[in-house]
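>>> Need the 3D shape of this:
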Amino acid sequence: MTPFLYISAILFVFLIILWKIEPRSLFNAGIFGLALAFGYLGIVEIAFYRLEADWLYAILILIPFVGFPLIYLIGSVALIWNGRTMARREGISLGHMLAPVVGAIPFLLVAASLIGLVMTAYAQHRLAEWLMLLVSVISAAYLYFLGNAYVTIVYGWLYTAMPKERDPDFVIVHGSGLIAGEVPPLLARRLDKAIEVWRKGGERATIIPSGGQGEDEPRSEACAMSEYLLAHDIPAELIVPEDQSADTDENMRNSQFIIARRGGGKGSKVVFVTNNYHVFRTALISRRVGLKAQGVGCRTARYYLPSAIIREIIAIMVMYKWWHIVPIGGLLALIGLGALLS
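Purely as a prediction, here's the structure:
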């Protein structure tokens, strides 16, 4: 084994220990990303020094310089195309248009770079320098976002895929908005998954449908969700609605109070149910509010996933904004220093 592979192996062992202690951690995701990076470098080193396989070494070197840009290009086109589908099915809003916005950024950066070259050709050197500096800053921020997105998505997927409690004492179902006061398909999938978890756990858990009443809703989400659960043969005494929350943070805090009132404690097994793209951030929030709970995700329509995942990544970065100040500040400082020295 090479030094890089040793470091990767140590990081993976460390990650397993951290996972056993607490899987709901963004720090774990960072360790996971480092372990993958060192593992890749170790494979490159083996290909060059140990196997002396020039063709394999060339492929491994080309992956980050050709493969990744090609993936980003195809992904960007797919994200822009997804915006068309989202606009047709869900309407136009900032939340729904995140995928095409992110997808358009690489093309806008290339266009801006070409404009900078044209400016240089016409002796507009000062304007070109400022434009290229702006392109450099946005490019660095974009690449930083993509790196965070990759690690968060992969680790979040692993967390969601791992087995959870099979016999929970409490099942929290997160609301997602009503349509004309009724449960829409997206929320119905969450409730169906909660019912599935409840049945597999021996039909003994208390179900907490959690969601308040929006300004444009005739009743609370919790009320409509409770009605849905009753219609699917869940006993009324096992349904305890939480109808005061306005966001995921309040969902968790208010549900925690209900669990305590129902005799639950630190030893209680708690599972929350939400859409698959929302599980990891909800897990981070549950840890932040002090609720020991594990997440289960339900299926989401594929066309809805790109913008939803991007929204989750941005929300997680905002949650941990202080973690990003040093690396982002360092990137900007290097770019600024380079501009001054050029």
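
>>> use CA for all of it now, contacts and neighbours both
Noted.

>>> quick one, strands of the stretch 51-200 of the chain?
Per DSSP state E, counting those that start in this stretch, the stretch 51-200 of the chain carries strands over the ranges 170-174.

>>> Helices of that one, start to end?
Listed from the start of the chain, the stretch 51-200 of the chain has helices (DSSP state H, counting those that start in this stretch) covering 54-62, 68-90, 98-121, 125-161, 185-200.

>>> and for the helix or strand following the last one, what are the contacting residues?
Same thing as helix 185-200. Helices and strands here follow DSSP states H and E; after helix 185-200, the next one along the chain is strand 206-210. Taking contacts as C-alpha atoms under 8 Å, 6 or more residues apart in numbering, the residues outside strand 206-210 that touch it are 169-175, 194, 198, 221-222, 225-226, 238-243, 245, 251, 255.

>>> Before we compare anything, build this one as well:
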Amino acid sequence: MGWALVALLATAAGVLAWRDPRRLSIAVLIALAAGLATIGVLGRAALVLDDSDDPLPLAWAMLGVLLLAYAALLVLGVASVANGIAMVRREGRSPAHLLSFVFGVGVLGFCAFVLTVWWVDQNHTDVARELFLWLVALAAPVTYLAVLFVAFVGYGLLYGWAARRWARPVDAVIVLGAGLRGDRPTPLLAARLDRGREALDRSRARGRDTHLICSGGQGSDEVVPEAVAMANHLVEAGVDRDLLWLEDASTSTEENLRFSAQVAARHGVDGGRFAVVTNDYHVLRAALLLRQVGLDGYGLGARTALYFWPSAILREYAAILWEHRRLNAALLAVTCVPTLALLVRAAA
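Next up is the predicted model:
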């Protein structure tokens, strides 16, 4: 029954991906199938070890899995804190730049709580039992958020690879703005423009009359609209200005896409196929928004500096949670029932 469910989940994910891979539900189905398959393999291994007359192999195997998981959490926490410090040093202090640091502190705090439960268990069994209940209760919402995070990141990487590998010709390439330094693109935006130029050349080489849309308005701290600076950068790199269309009014990713579609329609491309170019950490959410606004196409990701990626992907994950806040709030409320029960018992 268990493996049949794994096959059913994997098949459902495959069918949805074939129809339109720009669905977050595909990521959840893949994560559930992978999780159930892992549980099945571990359960089979436990049964094999349990058949032995000697219980020690099973006990050592279980201890090894727990220690490996704990060590992985420690490494994740330390690496996230170190990345947060590096991010602040290179990019300056801001709530967005502190995300990986806060995440790392949270992971290390959870590790410390687990270690506390173990230490107390060696001396005070009754207290340890109570702490263990709290640990299990807290693990429910943490596991929910962790599974969603792994699903989002894992499918984002898979989607980005597949989109690059099987990218089809398009009517227009939309490059999303990402801030300026004076009147010049930042390195982050320059990487997007390079990827956009590659997509433009590849699509035109396959016989499509493809144009590139520079999409980005003018922020309060910018001297020119992002679209203008992007177009200038591309012309300096050798792109024919006649192949460039400008969208200089947007202030968000959704507006980037809606307004760019309007620009394309004014040039005779109405209901065409688009490739939206952004950075790799943002490519899945951009593709999801492309589908949400009713446009056909796919997302392409430009490489991001390694130190910048953790905070950026956490920001994207937070945005995904917020965009589906009602569903996530409901599911989190369910996972928090054991914690609420413990709080009520403690207050009684």
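
>>> Most tightly packed of the helices of the stretch 51-200 of structure 1?
With neighbours taken as mean count of other C-alpha atoms under 10 Å, the helices of the stretch 51-200 of structure 1 reach their highest mean count in helix 185-200, at a mean of 20.

>>> Where does that helix end up in structure 2?
Alignment note (TM-score structural alignment): helix 185-200 of structure 1 is matched to residues 187-202 of structure 2.

>>> Find the nearest non-adjacent residue to the residue nearest in space to the middle of structure 2, please.
Centre of structure 2 computed as the mean C-alpha position; nearest residue by C-alpha atoms, centre = their mean is V153, 3.9 Å away. Take V153 of structure 2 and drop its neighbours on the chain: the residue closest to it by C-alpha to C-alpha, 6 or more residues apart in numbering is I313, 7.6 Å away.

>>> surely I85 of structure 2 meets F101?
Yes - under the criterion of C-alpha atoms under 8 Å, I85 of structure 2 is in contact with F101, at a separation of 6.8 Å.

>>> re the thing from before, from G156 of structure 1, how far out is the aligned partner of the residue nearest to V153 of structure 2 in structure 1?
Taking TM-score structural alignment, I313 of structure 2 has I309 as its aligned residue in structure 1. Counting by C-alpha to C-alpha, to the nearest Å, the gap between I309 of structure 1 and G156 of structure 1 amounts to 10 Å.

>>> what's the neighbour count on the nearest residue in space to L138 of structure 2 that is not next to it in sequence?
Taking C-alpha to C-alpha, 6+ apart, and ignoring the residues beside it in sequence, L138 of structure 2 has T339 as its nearest neighbour in space, at 6.5 Å. Residues near T339 of structure 2, counting by other C-alpha atoms under 10 Å, number 20.

>>> Next: the one 5 residues further on.
By other C-alpha under 10 Å, 10 other residues sit near V344 of structure 2.

>>> Need the counterpart of it in structure 1.
Superposed on structure 1 with TM-score structural alignment, V344 of structure 2 falls opposite L340.

>>> Ok, Q218 of structure 2 next?
The alignment partner of Q218 of structure 2 in structure 1, by TM-score structural alignment, is Q213.

>>> Can you name the residues that contact its match?
The contact partners of Q213 of structure 1, by C-alpha under 8 Å, 6+ apart, come to 219-221, 243-244, 246.

>>> Kindly recompute the last result at 10 Å.
Q213 of structure 1 sits next to 177-178, 181, 219-223, 243-246 when contact means C-alpha atoms under 10 Å, 6 or more residues apart in numbering.

>>> tell me which element it falls in.
Q213 of structure 1 is located outside every helix and strand, with elements delineated by DSSP H and E.

>>> mind listing what's buried in stretch 303-311 of structure 2?
For stretch 303-311 of structure 2, the buried set under the neighbour-count rule, 16 or more other C-alpha atoms under 10 Å, comprises 304, 308-311.

>>> wait, which of the residues you listed is closest to M1 of structure 2?
The shortest gap between M1 of structure 2 and any of those belongs to P310, at 38.0 Å (C-alpha to C-alpha).

>>> Look up how far A286 of structure 2 lies from the nearest residue to that closest one once chain neighbours are set aside.
Counting by C-alpha to C-alpha, 6+ apart, the nearest residue to P310 of structure 2 once its immediate chain neighbours are dropped is S100, at 6.2 Å. Plainly put, S100 of structure 2 is 22 Å away from A286 of structure 2 if you go by C-alpha to C-alpha.

>>> Out of the contacts of Q213 of structure 1, which end up buried?
With neighbours counted by 16+ other C-alpha under 10 Å, the contacts of Q213 of structure 1 contain buried members at 177-178, 181, 219-223, 243-245.

>>> what's the closest of these to K292 of structure 1?
The shortest separation between K292 of structure 1 and any of the buried ones among the contacts of Q213 of structure 1 is 18.9 Å, and it belongs to S245 (by C-alpha to C-alpha).

>>> Need the counterpart of the closest one in structure 2.
Under the alignment defined by TM-score structural alignment, S245 of structure 1 is paired with S250 of structure 2.

>>> Would you verify that that match is located in a strand?
No - counting by DSSP: H, G, I helix; E, B strand; the rest coil, S250 of structure 2 is not found in a strand; it is coil.

>>> G40 of structure 2 versus that one, what's the distance?
As for S250 of structure 2, its distance to G40 of structure 2 is 49 Å (criterion: C-alpha to C-alpha).

>>> if we can go back for a sec, who touches the residue nearest to the centre of structure 2 in this structure?
If you count contacts by C-alpha under 10 Å, 6+ apart, V153 of structure 2 has them with 27, 159, 281, 284, 313-314, 316-317.

>>> A264 of structure 2 now?
Going by C-alpha under 10 Å, 6+ apart, A264 of structure 2 touches 171-172, 174, 211-213, 245-247, 270-272, 274.
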